[in-house]
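A.B. asks: Structural data only, the sequence is not supplied:
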């Protein structure tokens, strides 16, 4: 049983259950749910390689970064709201609605005629994307008890590294072979398949709710998330970390989130129910998700910089050279899902994961400017395996710790924290990367080195045209910056190792906790 006392659902909430307690969902149903996750994770990375072509076609170079930022902002803001809406009004309907909004945004992005339109339509697309991941997890949590969901949840975890590596590759291929608009149009057939499969084959019995979403809490949470996301996006790039703008965003985020906590304690149907955090394992799982998300995204963002600037790889080649990182994560998550499905204990996995990930990050400190490409690529496998051992148990603990009535809110919370962790992790580790690179270049080249470090438009192709002493200094600077990122990643993973020891081995539920269908 869960450690926290069971609470009976208030009359205003819904009861939602699978149509039958005995028949598990078919593989086709699970595929339909996974398709939504593929859409959500892939679209966060697929656009990056198409942006130069998009800017050349639509113009608006000074606003092009908002094509990505608008999507991430609205995804983060809408995620917990979709989760709570599913808990209150029906998870299947909420999931189908999010797919519909996402597809509408995708089509509009494909027909955009200027940068302003594209940014607006990307924001709409992000609103739909916020419900894809949380919707799929919450529906799976309703259809399958945690004791049987290990393999399905491991497949969900596999989508994250696949999207990180595969998204840029697919985006580049579609842009080169077809047109940049196909980066958005490709979502339509995949989303349509998900709509048909889930709409026709998923059977959930839902008692409708008379309650309403906590709009005050949703507004405060939205404000806090917007401030945090902008802080992570602008900090150290658009504005200095000690600038008034960044300080203002930090104060706004702190004030909004503090007020959000107070409001949620009094709300009849809070967006993120405080009762979730009374469960020790749930709280620990969210901390692990936040830290592992920061470590994963930070490593995946700055390792390609080394591959391209130091090893002279193309963007496509640098993505392929990160395959060991992806394979390590995939292998760990699939193995854990299979082992848990056979009834094995799970507490040891995040402890092992924290230790292995820390060792993997420290091993990458051996990478130098003259390290063989194959060796640098292979070393990422250890870090990937450790992160996989952290992310998969965290998702499993989240689903096992939440009551069936809170499945949407629980999955929305873990998705939100991973998103915020990723954003802040990239920002914080990026500041370390830039600082160490600047110090190295300034020490080797003086003021010219500082100018190079601040040259955001410097590409690997342009670097090859500079004098050899400058190229050598820049390669050394990038390597030093990577070492700083890996030290930060190792610190994050060491914290997860410490926290993982606090997890309790609570038996996984063998049923969904729902009443049988009539």
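C.D. replies: Perfect, I can see it now. Note that the coordinates shown come from a computational prediction; the quantities given were computed from them, not determined experimentally.
A.B. asks: hey, let's count contacts and neighbours off CA atoms from now on
C.D. replies: Noted.
A.B. asks: And the strands in the stretch 301-450 of the chain, which stretches?
C.D. replies: Secondary structure of the stretch 301-450 of the chain (DSSP state E, counting those that start in this stretch): no strands located.
A.B. asks: and what of the chain?
C.D. replies: Across the chain, reading from the start of the chain, the strands by DSSP state E fall at 16-18, 204-206.
A.B. asks: mind checking which of these is nearest residue 248?
C.D. replies: The stretch from those with the least distance to residue 248 (C-alpha to C-alpha) is strand 16-18; that distance is 42.6 Å.
A.B. asks: which of the residues in the closest one are buried?
C.D. replies: Within strand 16-18, the residues that count as buried by 16 or more other C-alpha atoms under 10 Å are 16, 17, 18.
A.B. asks: ok, now stretch 340-360?
C.D. replies: Neighbour counts over stretch 340-360 (16+ other C-alpha under 10 Å) mark 340-341, 346-347, 349-360 as buried.
A.B. asks: Relative to the whole chain's centre, how far out is that stretch?
C.D. replies: The chain centroid and the centroid of stretch 340-360 are separated by 20 Å, computed with C-alpha atoms, centre = their mean, to the nearest Å.
A.B. asks: And stretch 316-333, by the same measure?
C.D. replies: Once both centres are worked out by C-alpha atoms, centre = their mean, stretch 316-333 turns out to sit 16 Å from its chain's centre.
A.B. asks: Structure two is appended below for comparative analysis:
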């Protein structure tokens, strides 16, 4: 939970300090890269870290992630210009790419099937707390100290996380010779970097049909095809083709894509929607959005009882139905906006996503052994990252087409229509999750099982 808190707080603390950072360092036109480069490096590194975790163990990989995150945080706090800060955010993203999937993989290793959903709920509660604590700390540091402290606050957390992992987490990794798939790692990194970069910056840094847009996306797709061909012949592929050829793993990955789209649509546009149309303060709009991260851990912590009784597929179907209900309510009430209606809709969305994300991931983890669990977890989280990137691109293009360069505060009525279109698209994505949930294979009720014997928490 402490390790997850590094990524959770960092994802919420920076936004409130952006005006202060720009006032100090300049580079207003470049500040979106503070978020884009972090998302980019985090997403492309997840599959590589996950494969290495199945090779050398979880502990060294998560410690490397914590170390890189600590290094990136210190460098960000010492940054002297916007380009330097952007470069150091990339280092932070490389650390986050190891921290988040490894925390979830370790949960799959050391807890029984009956316990995993509850523990996933604990991890989700970290995000709920961070949704409130992060923006508050960002505002306090920016107003009363300096923006540098939003990064320096990660130092004690990183040290605590590293110390706890060193003292309390022990694992036994089978000793055997491995053939590292260097070619696959390079091709996967290059192809996904170009594809995500094209999706993130299309319509912003360059037009979709510009030479830069077409060239970046085209080069990424070509390298992705080459990567697939190379992986078919690799002895130990970094992302094995079987990960997406098995029906359960393929459907849970598609569900993760949908979760990424829904999350990105809600978290990106709800605050601006409330501030532009209702005139709510940033704090009020942030708290309305935070109800999503409150509902998520509540339902995730109870998901274990449902899937042990009715199975993974039924639980995910229940969650997807609740998600559709929440997304539909958000779209329906957006024509008559109110903070209360949005907060209630986000809370229902969170309840639904908690019954979708945790059980689908646990179903994927439970279908493989220790030696494949890291890759499966990483593939699922990579799919969510790609969903987030696609969501940013598609929903951003939808808003830009309606606003035509006009700021939301300059034309609230036009932005209201654009936001309604976004929330309708989110509802469609939620409906797609429900359809994919129907395609999940029917399996018997899962046995509670035992934790993996290779992992023994200290004191157990």
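C.D. replies: In hand now; what should we look at? Bear in mind the structure is a predicted one, so any value in this text is a computation, not a measurement.
A.B. asks: TM value for the aligned chains?
C.D. replies: The TM-score (TM-score structural alignment, normalised by the length of the second structure) is 0.92; 454 aligned residues with a C-alpha RMSD of 2.3 Å.
A.B. asks: circling back: nearest to residue 428 of the first structure, of the buried residues of stretch 340-360 of the first structure?
C.D. replies: residue 358 (17.8 Å).
A.B. asks: so that closest one touches residue 494, yeah?
C.D. replies: Yes. In this structure, residue 358 of the first structure sits in contact with residue 494. The criterion is C-alpha atoms under 8 Å, and the distance is 5.7 Å.
A.B. asks: Now distance to residue 420 of the first structure too, for the strands of the first structure, in a markdown table please.
C.D. replies: Listed next are the strands of the first structure as a markdown table, based on distance: least, C-alpha to C-alpha, whole Å:
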| stretch | distance to residue 420 of the first structure |
| --- | --- |
| strand 16-18 | 29 |
| strand 204-206 | 31 |
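A.B. asks: mean per-residue distance, stretch 92-110 of the second structure to the first structure?
C.D. replies: For stretch 92-110 of the second structure, the mean distance to aligned residues of the first structure following superposition is 1.4 Å (mean C-alpha distance after the TM-score superposition for the first structure).
A.B. asks: counterpart of that stretch in the first structure, which residues?
C.D. replies: Mapped onto the first structure with TM-score structural alignment as the criterion, stretch 92-110 of the second structure occupies residues 125-143.
A.B. asks: roughly how far is that stretch from the heart of the chain?
C.D. replies: Using C-alpha atoms, centre = their mean, the offset of stretch 125-143 of the first structure from its chain centre is 13 Å.
A.B. asks: List the buried residues in it.
C.D. replies: 125-143.
A.B. asks: So which bit of the first structure is stretch 375-393 of the second structure matched to?
C.D. replies: Following TM-score structural alignment, the partner segment of stretch 375-393 of the second structure in the first structure covers residues 409-427.
A.B. asks: And for stretch 246-266 of the second structure?
C.D. replies: Applying TM-score structural alignment, one finds that stretch 246-266 of the second structure aligns to the residue range 279-299 of the first structure.
A.B. asks: quick one: contacts of the matching stretch?
C.D. replies: For stretch 279-299 of the first structure, the external contacting residues (C-alpha atoms under 8 Å, 6 or more residues apart in numbering) are 2-4, 276-277, 387, 390-391, 393-395, 397-398, 401-402, 413-414, 417-426, 429-430, 485-486, 489, 492-493, 496, 499-500, 502-504.
A.B. asks: which residues does residue 204 of the second structure contact?
C.D. replies: Contacts were defined as C-alpha under 8 Å, 6+ apart; by that measure residue 204 of the second structure touches no other residue.
A.B. asks: go again using 10 Å as the cut-off
C.D. replies: If a contact means C-alpha atoms under 10 Å, 6 or more residues apart in numbering, then residue 204 of the second structure has 32, 198, 393, 396, 397, 400 as its contacts.
A.B. asks: Now the buried members of the residues you listed.
C.D. replies: Applying 16+ other C-alpha under 10 Å to the contacts of residue 204 of the second structure flags 198, 393, 396, 397, 400 as buried.
A.B. asks: where's the first one relative to residue 384 of the second structure, distance?
C.D. replies: If I follow you right, that is residue 198 of the second structure. From residue 198 of the second structure across to residue 384 of the second structure, the span is 17 Å (C-alpha to C-alpha, to the nearest Å).
A.B. asks: quick one: residue 109 of the second structure and residue 452 touch, right?
C.D. replies: Yes. Counting by C-alpha atoms under 10 Å, residue 452 is a contact partner of residue 109 of the second structure at 5.3 Å.
A.B. asks: overlap in contacts of those two?
C.D. replies: Common neighbours of residue 109 of the second structure and residue 452 (C-alpha under 10 Å, 6+ apart) are 171, 369, 370.
A.B. asks: Between those, which sits nearest residue 4 of the second structure?
C.D. replies: Comparing those against residue 4 of the second structure with C-alpha to C-alpha picks out residue 171 as the nearest, at 19.5 Å.
A.B. asks: which residues does the nearest residue to that closest one once chain neighbours are set aside contact?
C.D. replies: In space, not counting the residues next to it along the chain, residue 171 of the second structure is nearest to residue 455; the distance is 4.3 Å by C-alpha to C-alpha, 6 or more residues apart in numbering. If a contact means C-alpha under 10 Å, 6+ apart, then residue 455 of the second structure has 57, 58, 106, 109, 110, 111, 169, 170, 171, 172, 173, 370 as its contacts.
A.B. asks: got a list of what the equivalent of the second one over in the first structure touches?
C.D. replies: Residue pairing (TM-score structural alignment): residue 58 of the second structure is matched to residue 91 of the first structure. If a contact means C-alpha under 10 Å, 6+ apart, then residue 91 of the first structure has 16-17, 82-85, 97, 131, 134-140, 142, 204, 206, 407-408 as its contacts.
A.B. asks: How about residue 148 of the first structure?
C.D. replies: Contacts for residue 148 of the first structure (C-alpha under 10 Å, 6+ apart) come out as 24, 141, 337-338, 340-343, 508-512.
A.B. asks: Out of the buried residues of stretch 340-360 of the first structure, the closest to residue 149 of the first structure would be?
C.D. replies: residue 341 (7.1 Å).
A.B. asks: any idea how far residue 394 of the first structure is from the residue lying closest to the closest one once chain neighbours are set aside?
C.D. replies: Nearest non-adjacent residue to residue 341 of the first structure, counting by C-alpha to C-alpha, 6+ apart: residue 150, 5.3 Å away. According to C-alpha to C-alpha, residue 150 of the first structure and residue 394 of the first structure sit 12 Å apart.
A.B. asks: Over to residue 265 of the first structure?
C.D. replies: In this structure, residue 265 of the first structure and residue 394 of the first structure are separated by 25 Å, where distance is defined by C-alpha to C-alpha.
A.B. asks: quick one: which of the two has more around it?
C.D. replies: Higher neighbour count among residue 265 of the first structure and residue 394: residue 394, with 27 against 15, using other C-alpha atoms under 10 Å.
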